[in-house]
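>>> Build me a model from this:
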Amino acid sequence: MDKVNLRRRLASARASLSPEQLRANATRVRETLLEQPWVQMAGLVACYWSEGHEPATHGLVLALWKHGATVMLPVLRDDNDLDWAVYDGPDSLAPGRFGIMEPVDTRRGVDAIRTAALVIVPALAVDPATGVRLGRGGGSYDRVLSRVGPNVPTVALLHDGELVEGVPAEPHDRPVRFAMTPSGLTSLM
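This is a model prediction of the structure:
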């Protein structure tokens, strides 16, 4: 299946999830992820502020922050690359480009991701055999993942049913090491 049709199919499946199911999924993903020792020990975490039918990260970001982690969230640049700024509580966010909530803190630059001990990224699907993720098609997170060190845990958050064999891959696509679904954590590499 090509990327466009796969994106369309997965987006449609996500849109059919009820608000109750989305909340339950977010709770299970957050709780399971926070149980991982390598998550608990990560001092600097790069995450994202979810929107729409994505696996919700708002509670996860808040929990990481309350447990003492420094959490960086992306700031979309005009070239579709991602800058990073520190989350400092719910009042530290404002709508950015396309209305996506972003931190208002000082920008740290695109290379700030190199200092993260844990990187959590969005995805529509992940291939369990290769770790290749399917994003929205802008390439922003493939650029991010190309800057992350080889020993840094990279985790894509998904709903159940989004681990998909045969996700189409292109040379610029970068794999993730883990996929987190409401059903559990899958090690990919």
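>>> Please count neighbours and contacts with C-alpha atoms only from this point.
Will do.
>>> The helix or strand hosting residue 83 packs against which elements?
Assigned by DSSP states H and E, residue 83 belongs to strand 82-87. Packing partners of strand 82-87 (3 or more CA pairs under 8 Å, 6 or more residues apart in numbering; DSSP states H and E): strand 70-76, strand 101-103, helix 140-147.
>>> Mind doing that once more with 10 Å?
Judged by 3 or more CA pairs under 10 Å, 6 or more residues apart in numbering; DSSP states H and E, strand 82-87 is in contact with strand 44-46, helix 58-66, strand 70-76, strand 101-103, helix 140-147.
>>> In the longest one, which of the residues would be classed as buried?
Taking 16 or more other CA atoms under 10 Å as the neighbour-count basis, helix 58-66 is seen to contain the buried residues 58, 60, 61, 62, 64, 65.
>>> Tell me how many other residues crowd residue 137.
The local packing of residue 137 (other CA atoms under 10 Å) involves 11 other residues.
>>> Sort out which residues of the helix or strand just after the strand holding residue 83 are buried, please.
Counting by DSSP H and E, the next helix or strand C-terminal to strand 82-87 is strand 93-95. Across strand 93-95, burial judged by 16+ other CA under 10 Å covers residue 93.
>>> which residues of this protein fall in helices?
Listed in chain order, the helices of the chain (DSSP state H) span 3-15, 19-34, 37-40, 58-66, 140-147.
>>> Put together TSV for those, with distance to residue 170 on each row.
Shown next, in TSV, are those (distance: least, CA to CA, whole Å):
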stretch	distance to residue 170
helix 3-15	10
helix 19-34	28
helix 37-40	30
helix 58-66	31
helix 140-147	11
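>>> Tell me which residue is most central in the protein.
residue 121 (1.9 Å; CA atoms, centre = their mean).
>>> ok, for that one, nearest residue in space, not its chain neighbours?
With CA to CA, 6 or more residues apart in numbering as the criterion, residue 121 has its nearest non-adjacent residue at 4.9 Å, and that residue is residue 156.
>>> can you count the residues close to the one you found?
Residue 156 has 28 neighbours, counted by other CA under 10 Å.
>>> Could you measure from it over to residue 189?
Distance of residue 156 to residue 189, given as CA to CA, to the nearest Å: 13 Å.
>>> what's the overlap in contacts for these two?
Taking CA atoms under 10 Å, 6 or more residues apart in numbering as the criterion, residue 156 and residue 189 both touch 131, 175, 176, 177, 178.
>>> Now the second one, please; I'll put the structures next to each other:
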Amino acid sequence: MIRLSPGFAINPRFRSDSFVNSQKPPFLSVQIGSQRRNLSRIGSENGDGVAFDAVAYEADRLSLDAAAMEDMAETAKKELESDPDSDPKAWKWVIRKKMWDLMEARNYAMSPRPVHHRIPNFVGASAAARKLAELDAFRMAMVVKVNPDSPQKQIRFLTLSGEKKLLTPQPRLRTGFFSVLESDLLKPETIMEACTSVGVAKYGRAIGLDEKIKVDLIVIGSVAVNPQTGARLGKGEGFAELEYGMLRYMGAIDDSTPVVTTVHDCQLVDDIPLEKLAIHDVPVDIICTPTRVIFTNTPIPKPQGIYWDKLSPEKLRQIRILRELKNRLEKKTGRKLPTGPSEKLPPTAERKRR
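Next up, the predicted model:
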């Protein structure tokens, strides 16, 4: 059943221009009084008092992301060539590839393109974001966790311009954990930049596992999602599941915390078999497309934390916050936690310090 929710008001001190599909660079020049300032020079300093190097940060991020996508393409190729009856992951890659190909072929995809091995940006992403903003779950939320991908950029903007607290993961968890951004601590002219990866690094406050925070709504990106069951597929790296599991450990979320995704209507599928889903796969409660809102009433149980027996040693070595959590739990319980099978991973964890 499809239901629509009442409207959502944006704080008038923020401009609500849609920029999710903008081709503008992330560093904007704005008029402030009689002076014109370059926002790439505004922002935080590191512990040594050195100004944040936005250009270097973005170049580094793009380089690491390119390496990650290249490796994911290699992984996908191997999975697609494997026997689907013996490989438990092969069927997911079949659906992902079909969806990425479809979005490119029908020109539903938006920059960055091609959308393969990404959470795909899509035509109408801003309209889907507005549908999400009309939800009671969003209007009443004080803290919203939103993924850092392009199609959800407008949701990050609506969160901050709606005077809410934005919780967003650092890309691929490579430099840490989550960052928190609060609109009342941002200048109005920096709100849009704060919704980008560079802006999060400049204006966000990094948090750790001891942060006392309650997340009221989770927004995640998807490659494909089943509107009848809430079953969802991401791009294949598992970060949404890891983020969800760590938030469960922190007590920031529970089974009642709504999980929402925004997708193009073409991303609605009916071929995600429930019996093949893994225990750590995160289902969605609500789907927002450019044309409708779907409440899935998902029957799929939500993950209860990190499933260490599914986590490879390579993934653990790459993500410092996971190692920290594992060490804590092992000290607390006095027993060694299991690890999952080995896998080849892209070089996403190491970032040069600026």
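>>> Give me the subset of the shared contacts of residue 156 and residue 189 of structure 1 lying in strands.
When those are checked against strands (DSSP state E), the matches are residue 178.
>>> Could you export the shared contacts of residue 156 and residue 189 of structure 1 to CSV, including columns for neighbour count and distance to residue 38 of structure 1?
Converted to CSV, these look like this (neighbours: other CA atoms under 10 Å; distance: CA to CA, whole Å):
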residue, neighbour count, distance to residue 38 of structure 1
131, 25, 19
175, 22, 19
176, 26, 15
177, 19, 13
178, 20, 12
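>>> between the shared contacts of residue 156 and residue 189 of structure 1, which is nearest residue 96 of structure 1?
Comparing those against residue 96 of structure 1 with CA to CA places residue 176 closest, at 26.2 Å.
>>> Run through the residues that contact whichever residue in structure 2 pairs up with the closest one.
In structure 2, the residue matched to residue 176 of structure 1 (TM-score structural alignment) is residue 284. With contact set as CA under 10 Å, 6+ apart, residue 284 of structure 2 has these partners: 218-220, 222, 225-227, 229-232, 258-261, 295-298, 300, 302.
>>> quick revisit: hmm, who's touching the strand holding residue 83 of structure 1?
For strand 82-87 of structure 1, the surrounding residues in contact (CA under 10 Å, 6+ apart) are 44-49, 61-62, 65, 70-77, 92-93, 102-113, 140-141, 143-144.
>>> just checking, residue 111 of structure 1 touches residue 148?
Yes: using CA atoms under 10 Å, residue 111 of structure 1 is in contact with residue 148, at 9.0 Å.
>>> Of these two, which one has the most company?
Each of residue 111 of structure 1 and residue 148 has its neighbours counted (other CA under 10 Å); residue 148 has more, 20 against 14.
>>> how much space is there between that one and residue 47 of structure 1?
According to CA to CA, residue 148 of structure 1 stands 13 Å off from residue 47 of structure 1.
>>> Kindly point out which residues are neighbours of both of the two.
116, 118, 119.
>>> any idea how far the first one lies from residue 175 of structure 1?
In this structure, residue 116 of structure 1 and residue 175 of structure 1 are separated by 17 Å, where distance is defined by CA to CA.
>>> what's near enough to touch the aligned residue in structure 2 for residue 128 of structure 1?
Using TM-score structural alignment as the criterion, residue 128 of structure 1 maps onto residue 227 of structure 2. By CA under 10 Å, 6+ apart, residue 227 of structure 2 lies in contact with 1-2, 267-270, 284-287, 293-298.
>>> Which ones among the residues you listed lie within strands?
In this view, the contacts of residue 227 of structure 2 that belong to strands under DSSP E are 286, 287, 293, 294, 295.
>>> if we can go back for a sec, can you redo the shared contacts of residue 156 and residue 189 of structure 1 as TSV with distance to residue 25 of structure 1?
Listed next are those as TSV, based on distance: CA to CA, whole Å:
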residue	distance to residue 25 of structure 1
131	21
175	23
176	20
177	21
178	17
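>>> if we can go back for a sec, among the contacts of strand 82-87 of structure 1, which ones are buried?
Neighbour counting by 16+ other CA under 10 Å classes 44-49, 61-62, 65, 70-76, 93, 102-104, 110, 112-113, 140-141, 143-144 among those as buried.
>>> ranking the shared contacts of residue 148 and residue 47 of structure 1 by neighbours, who comes first?
Neighbour tally across these (other CA under 10 Å): the maximum, 26 neighbours, falls on residue 119.
>>> Could you find the counterpart of that one in structure 2?
Aligned counterpart of residue 119 of structure 1 in structure 2: residue 218 (TM-score structural alignment).
>>> quick one on the thing from earlier: now for the residue nearest to residue 121 of structure 1: which residues touch it?
Neighbouring residues of residue 156 of structure 1 by CA under 10 Å, 6+ apart: 47, 55, 119-126, 131-135, 175-181, 185-186.
>>> how about 7 Å then?
Residues counted as contacts of residue 156 of structure 1 (CA atoms under 7 Å, 6 or more residues apart in numbering) are 120, 121, 122, 123, 176, 178, 179, 180.
>>> tally of neighbours for residue 87 of structure 1?
Close neighbours of residue 87 of structure 1, defined as other CA under 10 Å, add up to 24.
>>> how close does it get to residue 105 of structure 1?
7 Å.
>>> Pull up the overlap in contacts between those two.
By CA under 7 Å, 6+ apart, residue 87 of structure 1 and residue 105 have no common neighbours.
>>> so residue 102 of structure 1 makes contact with residue 92?
No: the pair residue 102 of structure 1 and residue 92 does not pass the contact test of CA atoms under 7 Å, sitting 8.2 Å apart.
>>> so who does residue 165 of structure 1 touch?
Counting by CA under 7 Å, 6+ apart, residue 165 of structure 1 makes contact with 127, 128, 129.
>>> Can you lay out the buried residues of helix 58-66 of structure 1 as TSV showing distance to residue 32 of structure 1?
TSV is the format used below for the buried residues of helix 58-66 of structure 1 (distance: CA to CA, whole Å):
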residue	distance to residue 32 of structure 1
58	15
60	11
61	14
62	15
64	13
65	17
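>>> Would you mind checking which of those is nearest to residue 3 of structure 1?
residue 58 (27.6 Å).
>>> Before I go, just wanted to say thanks for your time.
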